[in-house]
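1. build me a model:
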Amino acid sequence: MSTATTSPAPDAPSQWIALADNDVSLDYVDKLLKPTHDDLWVSVACVDRILEDATVQKALLNLGVQRTSSSIMRAREAAAGVASDEDEGMGQTVEVDQRTRHASLLSYFAAEPADAQLCRIRAVLLERLDRLNTWVQICQEAPAEDEDEEDIIDGEWEDDPWADGDAAPTQASSKPGKAPIPLAGFLTTDLVETACALASQEHFAALRILVNRHGTTLWPYRFSILDCIPEYAPASEYRDLLPPYNPSLDAELMQTSNPWRGEVDYTETSECTRALEECRVPFSILSPTAGRRFPPTPTPLSTSELSSWYLRRIDHVLLSTGMADAALVLVQHAASQGVAGLDEVGEDLSLIARLVYDAPQGAESAAEDWSLERWRSMSPEDVVRAYLAHSTEASIVRDIQKLIMPFLFVLESRAERAGMPDPSLITRMLYDYILNAPLDIVAAIFEASKPTLTQGRRIIQDDEGMARIALACLYGSDKLDEWPTMSRIFECLPAWETPEDEEDETDETDTTIASLGDFVTPSTTRPRATPSDLLLFFKPLPTASLSRALDVLDVHLESGEILSRWSVPAPLRWFLQSNANISEQRSRANRMARRANAAEDQLDTQEDWEWLLDDMLKLAGSDEGDSRSAFCLLSRDDVIRIFFSGLLSTGNFDIAKKLLKSSGLHESLDHQVIEDICLTCSQEFYDNATSGNYHFGDMKLAYDCLDVPEPSDRVTQEKEFIEATSRLCSFNLMSRPGIPISPIEIRLTKDRLSLVSRVLSSNNDAYKHTEVILDLVRKLGFRNDVVAEVRTLAMLAETALQVEDFSRAYETSETMVNTVLLLRTSSALGTTDPAIQEASEVCWVTCFQLGRHPECPDAAKKLVLLGRALEFCPAEKLPDILAAWRTLEDEDIEQRRETFASRKRGGRRKSTPSRQRVTGADVAASLATRLQSMQMHIPASPDAAALASKALGRVAANIPFSFATRGRSYLAEESGRSRSGSRTRSDGTHVSEQASRALQKGIGWLLGADDE
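-> Purely as a prediction, here's the structure:
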């Protein structure tokens, strides 16, 4: 039963309830609570208030604990009152006593519900007091606040403030910091929740205090709390919170705690709490049950489970943050604790940390996510490439020594531990990287591997291996602009003494070059020989062969620099592939000579071109033939010809003339060779010209190029052809509608006289300039070609005839006839000469066309032309021409009669106008010649008319009336036309008779008989 106490002041409860939490102070506690004698009310008042003032909160908790002391004593006495002291040592009696004590306590709480409430309140007050002490200790170890901030507490608390329940706190010796959690929240929030919050905010000092003081409550949830620690937090800052390992038990070591109270209060014992729960004491202001949101782990983990947890934590840290150093510290801590199975993980993390923090990084490196799974899925070659992905020429040596070598040593030691040692692993991995690295990186590695360095400082320590990998890298490279870098690599290579016979050395060198050339030549199975492929080729070569290969490489590097200097670079493998291919060498030499102006420095002086010639001759090697040189298959004379051709192709003709006077070119190039080269270059300029005007552009170069050699017929002919081309283009000839004819089209035209025909047909007045057209024909390549001249005159006459300029047509025809006559008299072969036959064919056809033209008004000139046609035509065409002549003669006779009659009517006879006619002697001589060619006997008789009549009468019956040349349709019309003009066909007899009469009549006129 509770003892009676003095009642508090009548208004104390209402005043206390009216107070706000922020207004509660020690004075109110002393005035309103302490004088009150109702322990239950005072205890409820103390447990009801949660304040932020630690001093007032402590006073409330101490007052509440003090007021519940008597109730707990009564409950203990009620439970202990039925126990028998003499039976304490007997187990059964104790068991009966426990049941009895429990029943007695239940009975007591049922009878005294106030004491039951006080017992429940006391347990809550004691827990809050422990938390308050923990919060105060956390504040003491927190960082100090600024001086102007308010003190959270006024004094420093002892580790065990309950040593004397009434003792006042001592004055603080130093100003504490601010707690990471407000006091009210710390007192009421679940401890596990609080611990997780502190872990997530990295308040490790506060978390250590919390775990140390409340370890019994928090230990089952230790892994949930650790999982709340951010992955980026260094494990060194919370290593004492990580689960330790007990080697003796081969399991997790359970951590000890240091609670505020060494012994639990009776209200916290299972006997009291069980009785209170069964009595269902109605009290709701309790601390939340711990761990409802977190799975507990109440028992220690085994060594394998502990190792798995560490591995999961490490991988999660690495994957989520990429901070390999944080994961490495974590695994180092676990290894220091003796957790098994983490040695290899530690090695991997150490290597990953080197990759993340020590290796050069690119712009995209920060976005890379690394995990143990990704690391272990990579091949060693991939790891090496990842380490050196962003290495530079300046850093590559350090990166290999600090990053690659440790990684390769780890691989080597693991292979040895696995019982599969691999002595070549380091060399193989290093060579594989070098074979695929840029040349500047390779050069830096070779400079750090020179044979002059000590063995320990060299990256590549084997001289032969160094030579093999250098040959593979250089001949496998496609670079065209890194010759200085290649030379740096070559200068680092070893040199061996090979005292062998010089002839044998040459043979073996040639064999090596030929074999290597075949190896690097692309095939269907290997489109390109990679450095790795080439290393396989060089691997079996002995030292002597390697030394010779290096000598060849030296020559090739020098050749490559020369070609690059003149803007025609070639990869090193080209020197191997072209070693036996003269076409390749000639093509490269041509490009070198012709692309000189594409170099950075234009060759403007004679000295520059002499420098180019010296380089080209250097690439040709010696006169005996050096199989190592770039142009080894070309002779010195070949190179000089190629050089001179290239010089001309650049248009530097003045320099070419000066160089021709030098002894070197003069000895190698005779007049004929120079002429051939100049003609070839001129034709190239001509073919590339877009305009035919030879006063500018490529056509001017083509023309000026012909001034370099000494004058000759070929040179003159080519120059005239260029002039003719320029003149043809000036007539605006079209290749297609709207597209002017190009020079190359003029050169490719098979019948160049057709170009003259196009000029005449497209220009109305061109036919008037006979000499201009004839000069054009001569310059087109027909100089001294009488047949071409006759054909041209025929075209001029035909053009004049088409525009009805009969006078000019007659003059042109007359010139043509004189030309043919001159040809006939000057030819040694006579009329059997094909040229004479062709010229005569053109001449008589043209004369016949003009002589029978109906619009031509001058009958006398027409008769002359028909006479010339009769003179030059073949025998089978005579009837056709004579038929036209008879018609024209009849018309002329009729015209004469009309003229004579008009003169008679005029009363006086005028003199007959003179008329140009063919003399009888001329025609007789011509006919005699023609009849002799027909194997006819002509007696020597002064009567030319009788002779011609008799001769023509004998052959008239056998002359066919057909015409196979351009006058076919018109001649056929004339042969079928009668005197009256009808077009009826007659039988053969009638035609023969008519032809005979016509021939006799016509020949008589030609011989000079009277017209009347």
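2. every contact and neighbour count from this point should use C-alpha atoms.
-> Will do.
3. near the nearest residue to Asp343 once chain neighbours are set aside, how many other residues are there?
-> Nearest-residue entry for Asp343: Ala335, 7.3 Å, with adjacent residues in sequence omitted and distances by Cα to Cα, 6 or more residues apart in numbering. Burial of Ala335, expressed as a neighbour count using other Cα atoms under 10 Å, amounts to 17.
4. what helix or strand does Ala335 sit in?
-> Assigned by DSSP states H and E, Ala335 belongs to helix 324-336.
5. can you give me the neighbour number for the residue nearest to Leu355 when sequence neighbours are not counted?
-> Spatial nearest neighbour of Leu355, excluding adjacent residues (Cα to Cα, 6+ apart): Tyr387 at 5.8 Å. The local packing of Tyr387 (other Cα under 10 Å) involves 24 other residues.
6. from Ala443, how far out is Tyr387?
-> Using Cα to Cα, to the nearest Å, we find Tyr387 at a distance of 19 Å from Ala443.
7. also Pro854?
-> Pro854 sits at a distance of 94 Å from Ala443 (criterion: Cα to Cα).
8. the two: who's more crowded?
-> Neighbours around Pro854 and Ala443, counted as other Cα under 10 Å, are more numerous at Ala443. The numbers are 23 against 11.
9. before we move on, back to that, packing partners of the helix or strand that comes right after the helix holding Ala335?
-> Scanning the chain past helix 324-336 towards its C-terminal end, the next helix or strand to appear is helix 343-353 (assignment: DSSP H and E). In this structure, helix 343-353 packs against helix 324-336, helix 372-377, with contacts taken as 3 or more Cα pairs under 8 Å, 6 or more residues apart in numbering; DSSP states H and E.
10. what comes into contact with helix 343-353?
-> Helix 343-353 is touched from outside by 323-325, 327-328, 331-332, 335, 370, 372, 375, 407, 410, with contacts defined as Cα atoms under 8 Å, 6 or more residues apart in numbering.
11. could you also give me the structure for this second sequence? I'd like to compare it with the first:
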Amino acid sequence: MPHPSPTDWTELGDEDLTAEAIHDALDPVKDDLWVAAACVDRLSNDTTVQRVLLEMGLERTNMAKNRSQAASTDGGDAILSYFQELPADARLCAIRAVILLRLDRLNTYVEICKAAPDDMQGPKDAWEDDDPWVEAKQTATLAEPPIPLVSFLTDPLLRSTRLLASYEWFAAVKIIFDRHTTQLWPHRFVVLESIPEHANPSSYRELLPALDSSTNNEKFLEANLWRQNLDWVEQQEVKTVLADLNFSSPEAEDVTHSCRADPTTADELEAWYKNRIELVLETSGMVDVALELVQHAASQGIPSLDELGEDLSLLSRLIYDVTQDGNDVEADWTLERWHSLHPLAVVRAYLQYSTPSTVVQDLWRLVMPYLFVVESRAERAGDLNSDIRNRVLYDYILGVPLDIAAAIFEASKPILPQAQRIIQNNEDMARLALACLYGSDSLDEWSVMNSIFECLPAWDVNKDDNDEDAADMTVVSLGQYVTPSTTRPHCTASDLFIFFRPLPLTSLSRALDILDVHLESGEILSRWSVAAPLRWFLQSNSNVPEQRRWANRLARRGSTDDKLTSLEDWEWLLEDMLKLTSQGENGLRGAFGLLSQDEILRIFFSGLLNNGNFSIAKTLLRSRKTKISLSAQSIEDLCLSCSRELYDNANSGNFTFGDMKLAYECLDVPPLSERLQQEKEFIEATSRLSSFNIMSSRGTPLTPIEIRLTKDRLSLVSRVLSSNNDAYKHTQVILDLVRKLGLGNDVVAEVKTLAMLADTALQAEDFVRAYEASQQMIDTVLNLRSMHPDSRETQEASEVCWVACFQLGRQPEFDDMEKKLGLLGRALEICPPEQLHDILAAWRRLENEDLDSRKERLSSHQDLKANGRPKSRGIVPSLAERLQEFHLPSPQLLNTPDAAALASRTFRSVAANFPFGINRPQSVSQEDERASSRLLSKGIGWLIGADDED
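-> This next block holds a predicted model:
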């Protein structure tokens, strides 16, 4: 029989294969082996075409199979002999085995196409549920498997199954296991390993191993083979013979993977599930998937997974039920990390995003189940006295903000049923509240603190004096306990809970009474913007200086509060300050309980003044209903002290603005007294000094505090005269400045001031004002000498006076001879005896000059009368000659320098005893002899410090 021509089969393209084309090409061919081989050799991804090929090939192998089967009734040897004699039949039987295998897989593939995952199917419209043609439509639009038919027919079945498992075609995998159980059962665990760890176990639960409780081993999968009875060519002895003759099937299975044909034990299944769960958590972190895997295993009778299930259930709540910030989601939760956490850390993780409105619900929903599990495990481990639930819960409460704690205390009120309370022990509740409140640094949550206090239990405790004393001693000890130290710089709420834990009920009740007082005091301080943490009230309980310091803060900072705009507001502040000193119904005093009411009144009034509220201060003092019951002397002392404080803090001495203005006006609050008048004058003097812009040694203007601290206040006047060219012309102003500087009753200071004025005028060659100042100084000294001739002040004033008179009286440039003689005469009158000679010598020279001058004027007058013209000029001595005559040595002091040098030495000796000086820049002018002569002769300048540096 001739073979088909190439145009009939071999040249027939795959795209042209159809059932009709196949029959047209192969039906005429009578050679069964050639047709069967052609059907096996040709593959198509079209299920219809492929089925036609396989069925045609199977039909062409029937006769060979029947002949072989009939000839092999005697067993394997007969089969081998037959196949050796007729190799064509042997080949046809081998092809038949392949065709049968492919037919089974083709049937499986068709079912697989119908078992695509839901997300692989196209969306269905609502009306399709009632559409009678929907099944046909779905069949027509089935999703194609991720494996083409050709690969599925020829590749090892395990490889195809693993690929489908990796694509999560679990229904398809289940179909393969049902239809090819014998082939896949040994490789079931290999297939399961191919399933992605993130896949939901509920979608492949039918593939997971289960436990047979009757055998305590793994359950077998129920097979649903395409053919219950094997064909003759599929029997093992036939397959063996064909293999020996090299006619075995080319579709050999992949044997590179481990296999397990016998069922696994319960322990092995448990180990497999645990490994799978750890792998899921490690690779995907999806706790819900791991938890569902545990739940499935438990439902299948896998033992010893209860604790793991509990952990995963609790962990899943932490990951999925906790309200989290979208930017702060934990992504690395593992069982290893979970097991490493302390229970307190777990509780904090559960509640890390809880708010006051959700924390109670989160506690019941998340934390309580967890603590129940922890406590149950502790009991199972034999720890029956651990009380771990309360310990962990209490530790959490001690570390949360007050608003969170308040919500928990609200849910633990004693009026609630015991089972509905989070904190169920009343004494523990009081201890926790005391620790939380006194351990808090909050300054503005007084309403929250009060809400916590209102939740606490109240005990009707019979207290005797000993109990109260012991309780009060406990509070004293607590105050010392919360005071920072080098070993414990900050006392936490947990530290305080340790302190409160052993306290008996009596002490706890007393502590709550004290807490009530402290909360009220804290609200008062907070109202006036000087809030203190609650522990401060414990620390200051026996500390008078600390209470006084805080009372001053309240009076001063409170008085700057914007709310204090009226007299009523100030009266409210005073009422609150007095309330803090008063004793309550429980016998406890407020925050200022160690201070007397009189001291509180002083502190309040001082703060009122310090902030410039003088009109309100006057009103309070003059009101008949006033609570300021201070004596007039106390009020004056407070005003004076406040004024001086304002003065010292002032940046400018000008009393028309700023703190200096307040310092001045503060003195007008009480009735004017001599002390207040003196202080006002000193402020006026300070303002006058500031107007002269006196500079300090640093090159900056003198501050008020520097003026007050200047010991020698005449030096301030000296600086005024040296820094202002015209200041000396205002004698009365300068004297008034000296008086207001507090030297009004100091005659010596007045004399020194006049001496400085005279010297300054002399330096300016204003001899008229120099003489006037000197004359006023002489009158003052003479009056003092007449009243107190032997006093120290008289001697000091006289010393200054005669030196100043001698200085001006011997000046050559001062041409009023009569006044100069008068000044030298006063110097002779006032000076000590040992200075008489020098002054007398100068007086005589000046007198001789005066006689010569008079003679010259008389002679000139006579000549003028006689000749009508003046006498020759050569008869009048020149200025140089007069100066030379002035410096002639005195006959009584032959061994001394000239009179001028002697006077200079004398002035230096006297100046050493002067307590004042004038700061003046040193003159460097040397323009002519007259300037040099003037600098040489003016001793009073260096006498009072004209040439000293500042």
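12. TM between them?
-> The TM-score (TM-score structural alignment, normalised by the length of structure 2) is 0.86; 869 aligned residues with a Cα RMSD of 3.1 Å.
13. hmm, back to that, now which residue in structure 2 aligns to the residue nearest to Leu355 of structure 1?
-> Structural alignment places Tyr387 of structure 1 opposite Tyr350 in structure 2 (criterion: TM-score structural alignment).
14. same thing with Leu755 of structure 1?
-> Residue correspondence, TM-score structural alignment: Leu755 of structure 1 in this structure matches Leu716 in structure 2.
15. as a check, name the ranges of all helices in the stretch 351-500 of structure 1.
-> Assigned helices in the stretch 351-500 of structure 1, in chain order: 372-377, 380-387, 396-399, 405-417, 425-435, 439-447, 463-475, 483-491 (criterion: DSSP state H, counting those that start in this stretch).
16. which residues in structure 2 does the fifth one align to?
-> In the comparison with structure 2, helix 425-435 of structure 1 aligns to the range 388-398 (TM-score structural alignment).
17. for that stretch, buried residues please.
-> Buried residues in stretch 388-398 of structure 2, defined by neighbour count with 16 or more other Cα atoms under 10 Å: 388-390, 392-398.
18. got the contact list for it?
-> Outside of stretch 388-398 of structure 2, the residues within contact range by Cα under 8 Å, 6+ apart are 343-344, 347-348, 371-372, 374-375, 405, 408, 432, 435-436, 493-494.
19. go with 7 Å
-> For stretch 388-398 of structure 2, contacts defined as Cα atoms under 7 Å, 6 or more residues apart in numbering pick out 343-344, 371, 375, 405, 432, 436, 493-494.
20. show me which of those are buried.
-> Those of those that meet the buried threshold are 343-344, 371, 375, 405, 432, 436, 493-494, by 16+ other Cα under 10 Å.
21. check contacts around Pro960 of structure 1.
-> Counting by Cα under 7 Å, 6+ apart, Pro960 of structure 1 makes contact with Glu876.
22. ditto for Glu745 of structure 1
-> When contacts are counted by Cα under 7 Å, 6+ apart, Glu745 of structure 1 touches no other residue.
23. now which residue in structure 2 aligns to it?
-> By TM-score structural alignment, Glu745 of structure 1 lines up with Glu706.
24. tell me which element its match falls in.
-> In the assignment (DSSP H and E), Glu706 of structure 2 maps to helix 704-709.
25. what residues in structure 1 pair up with stretch 183-195 of structure 2?
-> In the comparison with structure 1, stretch 183-195 of structure 2 aligns to the range 217-229 (TM-score structural alignment).
26. revised request: answer the last question for stretch 539-549 of structure 2.
-> Against structure 1, the aligned range for stretch 539-549 of structure 2 is residues 577-587 (TM-score structural alignment).
27. for stretch 421-430 of structure 2, same thing?
-> Correspondence between stretch 421-430 of structure 2 and structure 1 is established over residues 458-467, with TM-score structural alignment as the criterion.
28. quote the end-to-end distance of that stretch.
-> Here the two ends of stretch 458-467 of structure 1 are set 14 Å apart, with distance taken as Cα to Cα.
29. show residues contacting it.
-> Defining contact as Cα under 7 Å, 6+ apart, one finds that stretch 458-467 of structure 1 is touched by 445, 448-450, 455, 493-494.
30. let's see that with 6 Å instead.
-> With contacts defined as Cα atoms under 6 Å, 6 or more residues apart in numbering, stretch 458-467 of structure 1 is touched by 448-449.
31. and stretch 649-657 of structure 2, by the same measure?
-> Contacting residues not belonging to stretch 649-657 of structure 2 are listed as 659-661, 686-687, 690, 704 [Cα under 6 Å, 6+ apart].
32. quick check: the gap between Val233 of structure 2 and Asp254 of structure 2.
-> Using Cα to Cα, one obtains 22 Å as the distance from Val233 of structure 2 to Asp254 of structure 2.
33. tell me which of the two has more neighbours.
-> Just comparing Val233 of structure 2 and Asp254: by other Cα under 10 Å the higher neighbour count belongs to Val233, 22 against 11.
34. how about Ile683 of structure 2, what's its partner in structure 1?
-> Alignment note (TM-score structural alignment): Ile683 of structure 2 maps to Ile722 of structure 1.
35. meant to ask about Gly593 of structure 2
-> Per TM-score structural alignment, the equivalent position to Gly593 of structure 2 in structure 1 is Cys632.
36. confirm for me that that match is in contact with Ala620.
-> Yes. Under the criterion of Cα atoms under 6 Å, Cys632 of structure 1 is in contact with Ala620, at a separation of 5.1 Å.
37. quick revisit: for Glu135 of structure 2, state which of the contacts of stretch 388-398 of structure 2 is nearest.
-> Closest approach between the contacts of stretch 388-398 of structure 2 and Glu135 of structure 2, by Cα to Cα: Leu371, at 53.3 Å.
38. map the closest one across to structure 1 for me.
-> With TM-score structural alignment as the criterion, Leu371 of structure 2 matches Leu408.
39. so how far is Asn62 of structure 1 from the nearest residue to its match once chain neighbours are set aside?
-> For Leu408 of structure 1, the nearest residue in space outside its immediate sequence neighbours is Ile426; the separation is 5.8 Å by Cα to Cα, 6+ apart. Ile426 of structure 1 sits 74 Å away from Asn62 of structure 1 when distances are taken as Cα to Cα.
40. next, the mean deviation of the helix holding Ala335 of structure 1 compared to structure 2.
-> By mean Cα distance after the TM-score superposition for structure 1, the fitted helix 324-336 of structure 1 averages 1.5 Å away from its aligned residues in structure 2.
41. what's that helix aligned against in structure 2?
-> For helix 324-336 of structure 1, the aligned range in structure 2 is residues 287-299, judged by TM-score structural alignment.
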